[in-house]
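**Q** here you go, sequence then predicted model.
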Amino acid sequence: MKNVLGLIIAFDTDNDLRELTDHRTVAAVPFGGRYRIVDFMLSNMVNAGIYRIGLLMKDKYQSLIDHVGNGKDWDLSRKNAGITLLPPYSYSKKASPLVTGEYRGKIDALAGAIDYLQKNRADYVVLADGDLIANIDISEVVQAHENGGNDITMVVTKKSADNPFTTYCELNRKREIVDIRVGDNNDGKCKYSALGVYVMSRQYLIHLIADCVTHNCIHFERELLTRALNDSNIGAYVFNEYNTKVFDAKDYFQANMDILDKDCRNELFLRTRPIFTRIYDEAPAYYGDQAEVCDSLVADGCHIEGKVTNSVLFRDVLVEKDAEIKNSIIMENGRVLSGASLAHIVLDRGVTIREGRTMMGHENYPVVIAKRSVV
């Protein structure tokens, strides 16, 4: 799809992941034992044949840069295409005539990348949030946009999400969007929620950005989309396979627990549309004589001597003898020492739980321990 440009909004907007985003953006949060959340949208675009992709960043992006690098693992290290990192150079008022200062929202970020959009020769732009976990056939969405003749095509799902950050939509029989509400489903009348994936022509996106900037609009969904709804046709592409928008720690925890289910994994990880990530060469996981592991995902390099149930363990996690982990997520280099007990806990990278400690959260409010903490 040489005529399509991908743009991923890889910075925090309406998210609350507590300690998990103290040092990184939501897009860079580790997921599923080996991935980062941004891997899903990057892979969706690459699987659709989109090899010109821009990553819009704002702050706390060092982890994201370290992970994506030159895009080699996504086949994006190319001479005439590839991935372009778009840091917040537009904080300078001289960087773009549309920017007046620090980013206040998605529209300011897009305005900061207006030069990138104008120089590109693509006919269409796929604009997507970096906090979506889903395996979407983007080429089918673009085709539906071309066939439908709409100005914008939004990817929506019928899955309800009672969240103040969710963008709800109401569709007519032609699958055209007739109402857009942020954080309000209009007493259940708006039965669809947006997944943060939009297809439109490049020139039309440039026009919308300029129009919003001149009217001091900063909120993409609440202002840009509603303005477009009054003047243009917005179509809907309904996607009802597995999907999760990671708004908060509960969403993140539940998404990791979901992939322990075979049916969810089969919808998310497809042979025809694989999810790519940065590759690490690690030794296989080691299981001691007394280790007990049940219904869990265990990454390479782990050393397990204790008991692990219904949990996700990233690379190089140590679980000593008599330690017990249930319904928890242990990120890279985690250390759970002898006699410790964890339930509904999310440990960020490099956390050490000392001997005999007991920690317990709840599925609706998992306890999150910050990076490199010692408890």
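**A** Perfect, I can see it now.
**Q** could you use CA atoms for every contact and neighbour count after this?
**A** Noted.
**Q** helices and strands around the helix or strand hosting Leu110, which ones?
**A** Secondary structure assignment for Leu110, by DSSP states H and E: helix 106-112. Helices and strands touching helix 106-112, by 3 or more Cα pairs under 8 Å, 6 or more residues apart in numbering; DSSP states H and E, are helix 202-214.
**Q** after the helix or strand that contains Asp251, which helix or strand is next?
**A** Assigned by DSSP H and E, Asp251 belongs to helix 249-258. Following helix 249-258 in sequence order, the next helix or strand is helix 262-268 (DSSP H and E).
**Q** can you list contacts of that next one?
**A** Helix 262-268 is contacted from outside by 134-135, 241-242, 258-259, using Cα atoms under 8 Å, 6 or more residues apart in numbering.
**Q** which pair of these spans the longest distance?
**A** Asn135 and Asp258 (14.4 Å; Cα to Cα).
**Q** mind listing what the residue most central in space within the chain touches?
**A** Centroid-nearest residue in the chain, with Cα atoms, centre = their mean: Asp131, separated by 2.3 Å. Contact analysis of Asp131 by Cα under 8 Å, 6+ apart lists 10, 26-27, 37-38, 245-247.
**Q** where do the strands of the stretch 151-300 of the chain begin and end?
**A** For the stretch 151-300 of the chain, applying DSSP state E, counting those that start in this stretch gives strands covering 152-157, 167-171, 177-182, 192-201, 234-238, 243-245, 286-287, 292-294, 297-298.
**Q** export those strands to a markdown table and append columns for distance to Val308 and mean neighbour count.
**A** Shown next, in a markdown table, are these (distance: least, Cα to Cα, whole Å; neighbours: other Cα atoms under 10 Å):
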| stretch | distance to Val308 | mean neighbour count |
| --- | --- | --- |
| strand 152-157 | 34 | 24 |
| strand 167-171 | 37 | 23 |
| strand 177-182 | 40 | 19 |
| strand 192-201 | 33 | 24 |
| strand 234-238 | 38 | 23 |
| strand 243-245 | 25 | 19 |
| strand 286-287 | 11 | 14 |
| strand 292-294 | 5 | 14 |
| strand 297-298 | 9 | 22 |
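**Q** C-terminal to the helix holding Leu110, which secondary structure element comes first?
**A** helix 114-119.
**Q** which element follows that next one toward the C-terminus?
**A** strand 124-129.
**Q** what's the angle from that following strand to helix 202-214?
**A** Interaxial angle, strand 124-129 versus helix 202-214 (axes from the mean of the first three to the mean of the last three Cα atoms, to 10 degrees): 50 degrees.
**Q** so how far is strand 124-129 from its chain's centroid?
**A** The chain centre lies 14 Å from the centre of strand 124-129; the measure is Cα atoms, centre = their mean, to the nearest Å.
**Q** only the buried residues of it, if you could.
**A** For strand 124-129, the buried set under the neighbour-count rule, 16 or more other Cα atoms under 10 Å, comprises 124-129.
**Q** coming back round to it: neighbour count winner among Asn135 and Asp258?
**A** Between Asn135 and Asp258, Asn135 has the larger neighbour count (other Cα atoms under 10 Å), namely 23 against 16.
**Q** now for the nearest residue to Asp14 once chain neighbours are set aside, how many residues are close by?
**A** Spatial nearest neighbour of Asp14, chain neighbours left out: Phe165 (6.0 Å); criterion: Cα to Cα, 6 or more residues apart in numbering. Per other Cα under 10 Å, the neighbour tally for Phe165 reads 16.
**Q** got another one to weigh against that:
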Amino acid sequence: MDSVLTMILAGGSPDGLGPLGRDRAKTAIPFGGRYRLIDFSLSNCVNSGLRTIYILTQYNPRSLRRHVRLGRPWDLDRSITGGVRVLLPYSGAHQTSWYRGTADALLQNLDIIRRSTSRYVLILSGDHIYKMDYRELFHRHIVTGARLTVGTRLRRHGDEHRFGLLDVDPRGQVVGFREKPGEPYGTDASMGIYCFEKDYLIQGLHEAAARGGTDLVREVVMPAVGRESVTTYRFDGYWEDVPDLEAFYRANLLLVDAAPPIALDDPGP
């Protein structure tokens, strides 16, 4: 997986989590006693052989930086090649504002993507609860020859208000994509996982910036459907988003079930 650069989007504010997110980034909120939400994405990366990881954040970043530090708990404390770095927005010749959206966050760090020797860029959300071997998604990306592969799961009731929904043909190719359409659509829901060919991502970000667009899904992912080869990797394991206190409480309670859907002490992906 040396040919893959990983960017974890962790900049959102924890608006729905009340006092839990008052003094910390959402991705730094404790989960399951001794873990933080960011630990799932980071552990998945390490267990999948990914060693060059950047975390893009801005809301109350000290808590996240303090938790990640140099990446030693994940064997990512590397000073020459690889490792994990937390990236904050900054003012410079061309960057003068906070991240205005997911595409803008990537665009403000485009120099890192461009200088990377990696051929592919894996983009993840840092606040989801799941275990995945990203090597399987990457294999799917390679064998299909896609420009973009989207990590998905089967659509559930209520997803139309929370996630992007995809219409997928029998070969797993995306033929339609609607972001939070408000009504049932297609077969799959996006997990916020995207594997791009690096050159195609750079092109898409430049095109988005020229239109004044700031959102990765609306400005880069959705325009690719019908124009480029976009495929899916459908995940059938446990995956959960925790947008509010009720969902967060429910996800924690599942850990004490006789057969919990996710084992936190299992080192594997």
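**A** Yep, it's here. Quantities reported herein were computed from a predicted structural model and do not represent experimental measurements.
**Q** what's the match for Asp215 of structure 2 in structure 1?
**A** By TM-score structural alignment, Asp215 of structure 2 lines up with His219 in structure 1.
**Q** can I assume its match is in contact with Tyr103?
**A** No: look at His219 of structure 1 against Tyr103 with Cα atoms under 8 Å: they stay out of range, at 11.0 Å.
**Q** so how far is Phe31 of structure 2 from Arg65 of structure 2?
**A** Taking Cα to Cα, to the nearest Å as the measure, Arg65 of structure 2 falls 17 Å from Phe31 of structure 2.
**Q** for Thr152 of structure 2, same thing?
**A** Counting by Cα to Cα - Thr152 of structure 2 and Phe31 of structure 2 are separated by 23 Å.
**Q** could you do His67 of structure 2 as well?
**A** 13 Å.
**Q** check Tyr99 of structure 2 too.
**A** 26 Å.
**Q** next, the contact list for Tyr192 of structure 1, please.
**A** 156-160, 168-171.
**Q** could you dump these to JSON lines with distance to Asn233 of structure 1?
**A** Compiled in JSON lines, these are given as follows (distance: Cα to Cα, whole Å):
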{"residue": "Val156", "distance to Asn233 of structure 1": "15"}
{"residue": "Thr157", "distance to Asn233 of structure 1": "19"}
{"residue": "Lys158", "distance to Asn233 of structure 1": "20"}
{"residue": "Lys159", "distance to Asn233 of structure 1": "23"}
{"residue": "Ser160", "distance to Asn233 of structure 1": "24"}
{"residue": "Tyr168", "distance to Asn233 of structure 1": "17"}
{"residue": "Cys169", "distance to Asn233 of structure 1": "14"}
{"residue": "Glu170", "distance to Asn233 of structure 1": "13"}
{"residue": "Leu171", "distance to Asn233 of structure 1": "12"}
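**Q** what's the closest non-adjacent residue to the match of Asp215 of structure 2?
**A** Gly105 is the one closest to His219 of structure 1 (Cα to Cα, 6+ apart), at 5.9 Å.
**Q** count the residues that sit near the corresponding residue of structure 2 for the one you found.
**A** Using TM-score structural alignment, the partner of Gly105 of structure 1 in structure 2 is Gly101. Residues near Gly101 of structure 2, counting by other Cα under 10 Å, number 16.
**Q** the one 10 residues further on too?
**A** Around Asp111 of structure 2 there are 10 other residues, counting by other Cα under 10 Å.
**Q** distance to Ser77 of structure 1 added to the strands of the stretch 151-300 of structure 1, as TSV?
**A** Shown next, in TSV, are those (distance: least, Cα to Cα, whole Å):
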stretch	distance to Ser77 of structure 1
strand 152-157	28
strand 167-171	34
strand 177-182	37
strand 192-201	24
strand 234-238	30
strand 243-245	28
strand 286-287	34
strand 292-294	39
strand 297-298	30
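**Q** which of those strands sits closest to Ile209 of structure 1?
**A** strand 192-201 (12.4 Å).
**Q** residues in structure 2 aligned with that closest one?
**A** Counting by TM-score structural alignment, strand 192-201 of structure 1 corresponds to residues 188-197.
**Q** ok so, going back, what is the helix holding Asp251 of structure 1 packed up against?
**A** Counting contacts by 3+ Cα pairs under 8 Å, 6+ apart, helix 249-258 of structure 1 packs against strand 243-245.
**Q** helices and strands around the strand it packs on, which ones?
**A** Packed next to strand 243-245 of structure 1, using 3+ Cα pairs under 8 Å, 6+ apart, are strand 132-134, helix 249-258.
**Q** which part of structure 2 matches whatever helix or strand Leu342 of structure 1 lives in?
**A** Element membership for Leu342 of structure 1 (DSSP H and E) is strand 341-343. Under TM-score structural alignment, strand 341-343 of structure 1 has no counterpart anywhere in structure 2.
**Q** please apply the same query to stretch 119-133 of structure 1.
**A** If you align by TM-score structural alignment, stretch 119-133 of structure 1 falls on residues 115-129 of structure 2.
**Q** stretch 309-319 of structure 1 too?
**A** So stretch 309-319 of structure 1 is aligned with nothing, judged by TM-score structural alignment.
**Q** what about that stretch, how long is it end to end?
**A** 12 Å.
**Q** and if you look at stretch 212-224 of structure 1?
**A** End-to-end distance of stretch 212-224 of structure 1: 6 Å, with Cα to Cα as the criterion.
**Q** that stretch: which residues count as buried?
**A** For stretch 212-224 of structure 1, burial by neighbour count (16+ other Cα under 10 Å) applies to 212-213, 217-221, 223-224.
**Q** can you name the two of these that are farthest apart?
**A** The most widely separated members of the buried residues of stretch 212-224 of structure 1 are Val213 and Glu221, with 14.3 Å between them, by Cα to Cα.
**Q** how far off centre is the one helix or strand Leu5 of structure 2 maps to?
**A** According to DSSP H and E, Leu5 of structure 2 maps onto strand 4-9. Here strand 4-9 of structure 2 is found 8 Å from its chain centre; the criterion is Cα atoms, centre = their mean.
**Q** report all helices and strands that it contacts.
**A** Under the contact rule (3+ Cα pairs under 8 Å, 6+ apart), strand 4-9 of structure 2 is packed against strand 52-56, strand 120-125.
**Q** mean per-residue distance, that strand versus structure 1.
**A** Its aligned residues in structure 1 lie a mean 0.7 Å from strand 4-9 of structure 2 after superposition (mean Cα distance after the TM-score superposition for structure 1).
**Q** next structured bit after that strand?
**A** strand 30-31.
**Q** what about Gly148 of structure 1, distance to Val125 of structure 1?
**A** Distance check for Gly148 of structure 1 against Val125 of structure 1: by Cα to Cα, it reads 16 Å.
**Q** one more: Asn150 of structure 1?
**A** Relative to Val125 of structure 1, and taking Cα to Cα, Asn150 of structure 1 is found at 14 Å.
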